[in-house]
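Q: just a sequence and a predicted model for now, questions to come.
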Amino acid sequence: MKILVTGKSGQVVTSLLEVAADMDDIELITVGRPDFDLADPPSVRQAILAAKPEIVVSAAAYTAVDRAEDERNLAYAINVMGAAAVAEAAAALRVPVIHLSTDYVFSGADPYPYLEDDEAEPKTVYGYTKLRSERAVASVNPRHIILRTSWVYSPFGNNFVRTMLRIATERDSIGVVSDQWGNPTSALDLAAAILLVATHTAKYSGIYHVAGMGETNWSGFARHIFDVSRAHGGPFADVEDILSSDYRTRARRPANSCLSTDKFERVFGWRPPDWQSSVDTVVRHIIDRDYPNYSSPGHDRHKA
């Protein structure tokens, strides 16, 4: 099966390449700038039509949540018009598109894990453009599967896990928000789910939630990262709970990013791993690669 993935260096793309490496029946093609640019729809169509894939995974997007508040036109061009161009090109080839979306399409005000058919009410420019991208994809390609996810991390690129470990090499204590809740999701698990979906696109379409099993807040997420890192000889720090009001950002983060994965489990017969075990795997991977002989610079507490 030939699968084209938009983007070349993102967490999901890199994770897809790693997961698919052991699958003899999968050929992954990645496309990215300068030949493929979501802000330039003709380049999108040309690259996809030339590759002639059997499935398209629309993974690339504008994801700078805070900057999007000031770059609305660019975020819209990439996330909406670019995504529509990807789905249109797939439709021209009569192949399905798997489009990645986000918990930011919801307000985050409700106290329960969001279902696929709950009202979407984004509170940020990023969330608004991703909601519009979902609708654009669905309108131009009837063979679509939209996967919403949350709190994605991996051994690659820029993400919360790698940021926490890096900061821990510089500080003994880190203040982390404790009043925002979600499902930490390993991009490696998400990649496995995408490849599973790719084998079922002839049967199913619509919106599904895929996220790590179980809920936590950012400070609980950070504590678990440091517990695993410390146990494996990597950097760690004390975590101080702070409120969102103590850590102001340009775009307001959802208080509740939790997603229910019941529909995905029921339809595809796959249950995401619990978030703690997936964090364990990713942290060990990072330590083995980036901190193999880590020694804390002068912090006696780290030697305890």
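A: It's in.

Q: contacts and neighbour counts: CA atoms only from here.
A: OK.

Q: what comes up buried for stretch 91-108?
A: 91, 95-108 (16 or more other CA atoms under 10 Å).

Q: and the end-to-end length of it?
A: 33 Å (CA to CA, to the nearest Å).

Q: distance of H224 from T216?
A: Applying CA to CA to H224 and T216 gives a distance of 10 Å.

Q: can you flag which of the buried residues of stretch 91-108 belong to helices?
A: Under the assignment DSSP state H, the buried residues of stretch 91-108 contribute A91 to helices.

Q: quick one, helices of the stretch 151-300 of the chain?
A: 160-168, 187-198, 218-231, 262-268, 275-290 (DSSP state H, counting those that start in this stretch).

Q: helix, strand, or coil at I29?
A: strand (DSSP: H, G, I helix; E, B strand; the rest coil).

Q: for it, what are its contacts?
A: Going by CA atoms under 8 Å, 6 or more residues apart in numbering, I29 touches K2, I3, L4, V5.

Q: pull out the buried members of the residues you listed.
A: I3, L4, V5.

Q: host element of the second one?
A: To tie it back to what came earlier, the one meant is L4. Assigned by DSSP states H and E, L4 belongs to strand 2-6.

Q: packing partners of the next helix or strand along the chain from that strand?
A: Remark: after strand 2-6, the chain's next helix or strand is helix 11-20, criterion DSSP H and E. Contacts defined by 3 or more CA pairs under 8 Å, 6 or more residues apart in numbering; DSSP states H and E place helix 11-20 against strand 27-31, helix 187-198.

Q: deepest in the core, which of those is it.
A: helix 187-198 (a mean of 21; mean count of other CA atoms under 10 Å).

Q: sorry, back to before: can you list the helices and strands packed on helix 11-20 in a markdown table and add distance to R250?
A: Formatted as a markdown table, the helices and strands packed on helix 11-20 follow (distance: least, CA to CA, whole Å):
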| stretch | distance to R250 |
| --- | --- |
| strand 27-31 | 31 |
| helix 187-198 | 26 |
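
Q: so which of those is nearest K263?
A: helix 187-198 (13.0 Å; CA to CA).

Q: chain center to the closest one, what's the gap?
A: 11 Å (CA atoms, centre = their mean, to the nearest Å).

Q: packing partners of it?
A: With contacts taken as 3+ CA pairs under 8 Å, 6+ apart, helix 187-198 sits against helix 11-20.

Q: structure B:
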Amino acid sequence: MTILVTGAKGQLGREAVLALQADGEAFISIGRDELDFSQPAQVAEAIADYSADWVINCAAYTQVDKAEEERELAFTVNRDAARAVAEGVKRSGGHLLHVSTDFIFGGEQSRPYKESDATNPLGVYGQSKLEGEQAIREVLPEALILRTAWVYGAHGHNFVKTILRLAAEREELRVVDDQIGAPSWTSDIVKAMRVLIKNEATGTYQFSNEGVASWYDFAMEIVAGAKRAGFPVVAETIRPIPTEDFPLPAKRPAYSVMSKVKIRGMLDYQIPHWRESLYRMLKQQSGSQA
């Protein structure tokens, strides 16, 4: 079996490539340099030509705030190129695993969102990802869509790496405490992907680590874990603030925790709590910096 990973230089794509490489799997990795997802007309043909058994589509426009200004580009990459990937997979007779996001939900609920719950994106990024899901379903109804949230890992830009940098520079941090979600470590996401692919799953699934947190909770644990792992930390105070005190161009859902009941039934192991996975990531990072 050959697996093609798109967006292979991003934080999730890179993690997928390293896992496949470590396990000796046959894979093809393509990044932005090899295939420009802002040019969807080229994408379908390229994907079909690779003729992979599975395509893991990690390629996406993920700059949530910048998407408010670059609306056309966000929809081109997240909707039109996603459709093109599905078209290419359909032509070659393979299978597709497409990565989506919790930002397709509006945050009105106070219980975890099920895969079947109504969507209500609050910004361009979420809307473009939702329309990407819909475009894929139109072309390839049996595609596997995996929604995840608050993604962090060793590669690329993410909240954990931002907090590590700020905690080494500032004595006080101010972090939003009224947005609730669930962090997801790239290593755990990729592990779940591999199980879904092995079982030739179809339809929509949702994955994050266990537990819930506010960004403030997450930041507190990052700093505490960083100290234990030996990172340089000068931050002594982390202050919780409301969203209105930290205005950004894109509106975020106040609550975007997703139900994992469906994917738990597929996995043959317990999903780790986000605190456990965060500390494992920090220990790995501290070791790589030693």
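A: Yes, it's here. Just so we're clear, the structure is a prediction, and the values are computed from it rather than from any experiment.

Q: rewinding a little: tell me roughly how far the strand holding L4 of the first structure lies from the second structure on average.
A: Taking mean CA distance after the TM-score superposition for the first structure, the mean distance separating strand 2-6 of the first structure from the aligned residues in the second structure is 0.7 Å.

Q: what sits against A46 of the second structure?
A: L35, G88.

Q: how close does it sit to V89 of the second structure?
A: In terms of CA to CA, A46 of the second structure sits 10 Å off from V89 of the second structure.

Q: same question, K260 of the second structure
A: 27 Å.

Q: which element is I146 of the first structure on?
A: strand 144-149.

Q: what residues does that strand touch?
A: 96-103, 134, 137-138, 185, 201, 204-211, 259.

Q: likewise stretch 216-236 of the first structure?
A: With CA under 8 Å, 6+ apart as the criterion, stretch 216-236 of the first structure contacts 161, 164-166, 168-169, 172, 175-184, 237-241, 276, 279-280, 283-284, 287, 291-292, 294, 296, 302.

Q: just the buried members of those?
A: Applying 16+ other CA under 10 Å to the contacts of stretch 216-236 of the first structure flags 161, 164-165, 168-169, 172, 176-184, 237, 239, 241, 276, 279, 283-284, 287, 291, 296, 302 as buried.

Q: average offset between the longest strand that the second structure contains and the first structure?
A: In the second structure, assigned by DSSP state E, the strand with the most residues is strand 95-101. In the superposition with the first structure, the average deviation recorded for strand 95-101 of the second structure is 0.6 Å (mean CA distance after the TM-score superposition for the first structure).

Q: following that strand, which helix or strand comes up?
A: For strand 95-101 of the second structure, the succeeding helix or strand toward the C-terminus, using DSSP H and E, is helix 124-139.

Q: and of the buried residues of stretch 91-108 of the first structure, the nearest to V56 of the first structure?
A: Of the buried residues of stretch 91-108 of the first structure, the one sitting nearest to V56 of the first structure (CA to CA) turns out to be V97, at 4.7 Å.

Q: so who does S184 of the second structure touch?
A: Counted by CA under 8 Å, 6+ apart, S184 of the second structure has contacts T148, A149, W150, V151, Y152, F207, S208, N209, W274.

Q: contacting residues for D66 of the first structure?
A: By CA under 8 Å, 6+ apart, the neighbours of D66 of the first structure are T249, R250, A251.

Q: and which of the residues you listed is nearest V57 of the first structure?
A: Of the contacts of D66 of the first structure, the one sitting nearest to V57 of the first structure (CA to CA) turns out to be A251, at 27.4 Å.

Q: surely that closest one touches V65?
A: Yes: with contact defined as CA atoms under 8 Å, A251 of the first structure reaches V65; the gap is 6.6 Å.

Q: shared neighbours of the two, anything?
A: With CA under 8 Å, 6+ apart as the test, A251 of the first structure and V65 both reach T124.

Q: who has more neighbours out of those two?
A: Between A251 of the first structure and V65, counted using other CA atoms under 10 Å, the more crowded position is V65 (20 against 17).

Q: can you tell me the closest non-neighbouring residue to the more buried one?
A: Y126 (5.6 Å; CA to CA, 6 or more residues apart in numbering).

Q: gap between that neighbour and A68 of the first structure?
A: 6 Å.

Q: which other residues reach the strand holding L4 of the first structure?
A: 13, 26-32, 48, 51, 53-60.

Q: filter those residues to the buried ones?
A: 13, 28-32, 48, 53-60.

Q: from A86 of the second structure, how far off is the equivalent of R94 of the first structure over in the second structure?
A: Alignment note (TM-score structural alignment): R94 of the first structure maps to G93 of the second structure. To A86 of the second structure, G93 of the second structure is 10 Å away according to CA to CA.

Q: got it, and E115 of the second structure?
A: With CA to CA as the criterion, E115 of the second structure and A86 of the second structure are 20 Å apart.

Q: ok, V17 of the second structure next?
A: With CA to CA as the criterion, V17 of the second structure and A86 of the second structure are 20 Å apart.

Q: go on, E15 of the second structure?
A: Taking CA to CA, one finds E15 of the second structure at 22 Å from A86 of the second structure.
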